[in-house]
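*Asks:* Need the 3D shape of this:
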Amino acid sequence: MTSKPDNDFLYSIALSLIPKLGPGTYKKIILHCGSAASFFNLPLGKLERIQGIGPKLLAFRKKKLNLLKEAEQIVEAANRNQIQIHSFHANNYPNRLKSISDAPPVLYSKGNLELNPKKTLGIVGTRKATQYGKNITHQITEELSRFQPCIISGLAYGIDIEAHRAALSRNLSTIGVMGSDLNTIYPSTHKKIAEQMMDCGGLLTEYKLGSEMSPSNFPQRNRIIAGLSDALIVVEAAKKGGALITAEIAYSYNREVFAVPGNLQSKYSEGCNDLIRNMKAGIYMSSKEIVNSLSWDMESRESSAQKVFPDTSLLDPLENKILERIFDKKEVEVNWLSHDLNVPISTLAVKLLNLEFLGFVKAFPGKKYQWLHSKQ
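*Replies:* Below you'll find the model as predicted:
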């Protein structure tokens, strides 16, 4: 972000400021109009043809100057507070969130964050963590530290803050996803930990500076934790609570979800045990579950192997584009490919099946595809 943001950037923020404009409608506008600026500047007749965009929404075009002025103020405040702004279609927006239908149109971050790390692991749980839960959280982080995952959690009491502490103690990057703006650390007792995270990770939120903090913000932010996590581990959870909401969302996003089994007489194990019983989470017994499900061991063995792009002269242009994306990222989701290439999922399914048949890619659970070619 620069002190003099470009026009498209300001329009992106301005569009996100329209009241009750959901993420789905925001993306629909960008898809049909090509940019946020076009929504405000295209002839009204063209916009009226877009399904789902009614007169109430279109009426906000008349407030363009006010929205742009507010967007400028948001950028100026972010600059003063060393905050970065990430609009949905910008290069600095997290790729893991781009395939999610309800991803925030705009994100705000502070610290030394890498929002597209190679490996991520979400760790969540009850705010009333037992010593058992705290010990398991540190054990998980210690066992997986050799793979250098970025630890994602919510900076809350209990398991969340323990996950951040465990990451910092092992020099792992860690991101705290907040339900408040970046100048309002909640709970305030975690301000010191939040400051320590700035050097090796940082804070992320969808709420601009000055936003009112509401109890509904926290369940809402859980979708960001779920979306950023390659795998999510629920360490301890009662039958109801934010950790279970995050697990349900991660499950719906086709993320790998694990739950630590607990004492049948402990109410803070009931949620984890229910996730396992309902087959919405795998049983976490050791770090091997994570390593195997995400193929991290395979990546370690092949880290010194040189990727080689094979002869693709017989493939059609779309198949070549698909291969290029998988070659660059090593693993991609079908939803992300569909968004990135602007191609229907039904078309991609046919092309991916052909590429799998030809031995270029391999399908994995969660609608994921990995690159197969390497030079040993």
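
*Asks:* contacts, neighbours, all on C-alpha from now
*Replies:* Will do.

*Asks:* now for the longest helix along the chain, which elements pack on it?
*Replies:* The longest helix of the chain (DSSP state H) is helix 64-80. On a contact count with 3 or more Cα pairs under 8 Å, 6 or more residues apart in numbering; DSSP states H and E, helix 64-80 meets helix 7-16, strand 84-87.

*Asks:* Please repeat the previous calculation with a cut-off of 6 Å.
*Replies:* Contact analysis of helix 64-80 by 3 or more Cα pairs under 6 Å, 6 or more residues apart in numbering; DSSP states H and E lists helix 7-16 as its packing neighbours.

*Asks:* Buried residues, the helix or strand following the helix it packs on. List them.
*Replies:* Following helix 7-16 in sequence order, the next helix or strand is helix 23-33 (DSSP states H and E). Using 16 or more other Cα atoms under 10 Å as the test for burial, helix 23-33 gives 23, 25, 26, 27, 28, 29, 30, 32, 33.

*Asks:* Name the residues that touch the helix or strand just after helix 23-33?
*Replies:* Following helix 23-33 in sequence order, the next helix or strand is helix 36-41 (DSSP H and E). With contacts defined as Cα atoms under 6 Å, 6 or more residues apart in numbering, helix 36-41 is touched by 11, 12, 30, 61.

*Asks:* Any buried residues in helix 36-41, and which?
*Replies:* 36, 37, 38, 39, 40.

*Asks:* re earlier: in CSV: the buried residues of helix 23-33, plus distance to residue 250.
*Replies:* Rendered in CSV, the data for those read as follows (distance: Cα to Cα, whole Å):
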residue, distance to residue 250
23, 18
25, 22
26, 22
27, 21
28, 23
29, 26
30, 26
32, 28
33, 30
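
*Asks:* of the residues you listed, closest to residue 120?
*Replies:* residue 23 (23.6 Å; Cα to Cα).

*Asks:* Look up how far residue 89 lies from residue 154.
*Replies:* Separation of residue 154 from residue 89 (Cα to Cα, to the nearest Å) stands at 25 Å.

*Asks:* of those two, who's got more company?
*Replies:* Higher neighbour count among residue 154 and residue 89: residue 154, with 29 against 18, using other Cα atoms under 10 Å.

*Asks:* Another sequence for comparison is provided below:
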Amino acid sequence: MGESVLISVIFLFQNMKKLIFFELYLYAMTTSDLYYTLALLKVEGVGDIVAKKLIHHCGSAEQVFSAKKKQLFAIDGVGEMLYRNLQNTYVFDLAKSELDFIENQNIDFSFYQEEHYPERLKHCIDGPVVLFQSGAINLQRQKLISIVGTRQVTSYGADFCRKLIEDLAPLNPVIVSGFAYGVDIIAHQSAIDCGLQTVGVLAHGLNQIYPKIHKRYIAKMEQNGGFLTEFWSSSSPERENFIKRNRIVAGMSEATIVIESAEKGGSLITANIANDYNRDVFAVPGRSSDKYSQGCNNLIKTQRAHLLTSAADVVYMLNWELEEKAVKPIQKQLFISLDAEEQKIYDFLQKNGKELLDSIAFECEFPIFKISSLLLNMELKGVIRPLPGKLFEAI
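*Replies:* Purely as a prediction, here's the structure:
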């Protein structure tokens, strides 16, 4: 391992009469480690999952290349073909070329077992083995949320995105997105305007920017966060790279928020990946006739996303309860005027707190079929929210 330092801490506790072990690995990756890791990642048949398996069993990327055939064949999934591919020395030429670029451009990097690697991404089996970064990114002990959506964002979506970030600003979250047209760049700009750290996850190497028109935002991005990518300088922004990029956006964040999306789109792929990673997903509802609300409405309808009407929904669902007071006074600015029936329900919930649907109907003297419709309208207006067990409360 050269100068690498491995600290292995075993946490042992009993849960439901079962012993569960957690291992925390803290590496300080050296240039030599990076060289061999880059070479390993260029071996045909080795992706992030296989690379992690090999490193885990052999101890390091360097030791993978020096491992005996018998040792490698003892690893599940390693056969004759992969063993032969590991003997091809051309991967070291590719690794040397990329390492020269990294050193000449002063590119920062983080290994998946290092402390400063995004914490939640460590728990994603297909998370990148190595991430490259530029700027002043600090993700330690931070709230991270991803905001994604259509590139053809409407004025409604743009305004909602800006207001959402403005209202969340007192909680100082890191705003993650893909630096693309539309919702992505609005999210990054809004974060910078609010003094928040923001991270753009790229689908190509750090030697270029796509789309090119966004070069004008590079300086401010790097002053207020920066860029992350798993791709080498030889990578171009190809379609499959954007899909791979989406798993980083979803995996590194506590929650993914979809502002607007058509029935199909990249932001829905990100939302599905976030669900697969057991992350919270939020979607902004819209009219059924609106093209760029169909994707969000479908996420909500199929229970793959929480309905999002205000920043308070994010605070509540992510259990940021201790700091909710910082958001609530701001949220009142979002309230829309209520009709007499809605006002009656709102006043009742304000006075009594969390109440069952049946109790609201009885106390406010509305039939069930009508109370359900009124509550839905009020939820869409952002003045109440549903809770488990058919409970409702005022925001």
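
*Asks:* Give me the TM-score for this pair.
*Replies:* The TM-score (TM-score structural alignment, normalised by the length of the first structure) is 0.76; 300 aligned residues with a Cα RMSD of 2.1 Å.

*Asks:* rewinding a little: show residues contacting the longest helix of the first structure.
*Replies:* 10, 13, 14.

*Asks:* What lines up with the second one in the second structure?
*Replies:* Aligning on TM-score structural alignment places residue 13 of the first structure opposite residue 38 in the second structure.

*Asks:* got a list of what that match touches?
*Replies:* Taking Cα under 6 Å, 6+ apart, we find residue 38 of the second structure in contact with residue 95.

*Asks:* could you redo the last one with a cut-off of 10 Å?
*Replies:* Contacts of residue 38 of the second structure were listed using Cα atoms under 10 Å, 6 or more residues apart in numbering, and they are 32, 61, 91, 92, 94, 95, 96, 98, 99, 129, 130, 232.

*Asks:* do the same with residue 236 of the second structure
*Replies:* Contacts of residue 236 of the second structure by Cα under 10 Å, 6+ apart are 203, 204, 205, 207, 208, 209, 210.

*Asks:* Surely the fifth one and residue 233 touch.
*Replies:* Yes. With contact defined as Cα atoms under 10 Å, residue 208 of the second structure counts as touching residue 233 (8.0 Å).

*Asks:* Now do the biggest strand by length in the first structure against helix 23-33: the angle between them, please.
*Replies:* Secondary structure of the first structure per DSSP state E: the longest strand is strand 106-112. Strand 106-112 of the first structure runs at 100 degrees relative to helix 23-33, counting by axes from the mean of the first three to the mean of the last three Cα atoms, to 10 degrees.

*Asks:* Where does strand 106-112 of the first structure end up in the second structure?
*Replies:* Going by TM-score structural alignment, strand 106-112 of the first structure sits over residues 130-136 in the second structure.

*Asks:* Alignment lookup: residue 9 of the second structure to the first structure.
*Replies:* Correspondence of residue 9 of the second structure to the first structure, assessed by TM-score structural alignment: none assigned.

*Asks:* What count of nearby residues applies to residue 9 of the second structure?
*Replies:* For residue 9 of the second structure, using other Cα under 10 Å, the count is 12.

*Asks:* That one - that's part of a strand, no?
*Replies:* Yes. Counting by DSSP: H, G, I helix; E, B strand; the rest coil, one finds residue 9 of the second structure located in a strand.

*Asks:* about what we covered before: show me what the longest strand of the first structure is packed up against.
*Replies:* Here strand 106-112 of the first structure touches helix 7-16, helix 64-80, strand 84-87, strand 174-177, helix 191-197, strand 201-205, going by 3 or more Cα pairs under 10 Å, 6 or more residues apart in numbering; DSSP states H and E.

*Asks:* Mind reading off the mean deviation between the following helix or strand past the third one and the second structure?
*Replies:* With elements assigned by DSSP H and E, the helix or strand that comes after strand 84-87 of the first structure is helix 95-98. In the superposition against the second structure, helix 95-98 of the first structure averages 1.1 Å from its aligned positions (mean Cα distance after the TM-score superposition for the first structure).

*Asks:* Which strands or helices does helix 95-98 of the first structure pack on?
*Replies:* Using 3+ Cα pairs under 10 Å, 6+ apart, the elements in contact with helix 95-98 of the first structure are helix 217-228, strand 331-333, helix 334-341.

*Asks:* residue range for the second one in the second structure?
*Replies:* With the alignment judged by TM-score structural alignment, no segment of the second structure is matched to strand 331-333 of the first structure.

*Asks:* Please pull up the equivalent of residue 92 of the second structure in the first structure.
*Replies:* Counting by TM-score structural alignment, residue 92 of the second structure corresponds to residue 68 in the first structure.

*Asks:* Actually, residue 270 of the second structure.
*Replies:* In the first structure, the residue paired with residue 270 of the second structure according to TM-score structural alignment is residue 246.

*Asks:* Now a ChimeraX select for only the buried ones of the contacts of residue 38 of the second structure.
*Replies:* Applying 16+ other Cα under 10 Å to these, the buried members can be selected in ChimeraX as follows:
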select :32,61,91,92,95,96,98,99,129,130,232
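
*Asks:* Mind putting the contacts of residue 38 of the second structure into JSON lines with distance to residue 154 of the second structure?
*Replies:* Below are the contacts of residue 38 of the second structure laid out as JSON lines (distance: Cα to Cα, whole Å):
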{"residue": "32", "distance to residue 154 of the second structure": "49"}
{"residue": "61", "distance to residue 154 of the second structure": "47"}
{"residue": "91", "distance to residue 154 of the second structure": "46"}
{"residue": "92", "distance to residue 154 of the second structure": "48"}
{"residue": "94", "distance to residue 154 of the second structure": "44"}
{"residue": "95", "distance to residue 154 of the second structure": "44"}
{"residue": "96", "distance to residue 154 of the second structure": "46"}
{"residue": "98", "distance to residue 154 of the second structure": "40"}
{"residue": "99", "distance to residue 154 of the second structure": "42"}
{"residue": "129", "distance to residue 154 of the second structure": "37"}
{"residue": "130", "distance to residue 154 of the second structure": "36"}
{"residue": "232", "distance to residue 154 of the second structure": "34"}
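
*Asks:* hmm, back to that, could you dump the contacts of helix 64-80 of the first structure into a markdown table with distance to residue 113 of the first structure added?
*Replies:* Listed next are the contacts of helix 64-80 of the first structure as a markdown table, based on distance: Cα to Cα, whole Å:
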| residue | distance to residue 113 of the first structure |
| --- | --- |
| 10 | 22 |
| 13 | 21 |
| 14 | 25 |
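
*Asks:* and of those, the nearest to residue 370 of the first structure?
*Replies:* The closest of the contacts of helix 64-80 of the first structure, once distances to residue 370 of the first structure are taken by Cα to Cα, is residue 13, at 34.5 Å.

*Asks:* Next one: the closest one relative to residue 43 of the first structure, how far apart?
*Replies:* Applying Cα to Cα to residue 13 of the first structure and residue 43 of the first structure gives a distance of 21 Å.
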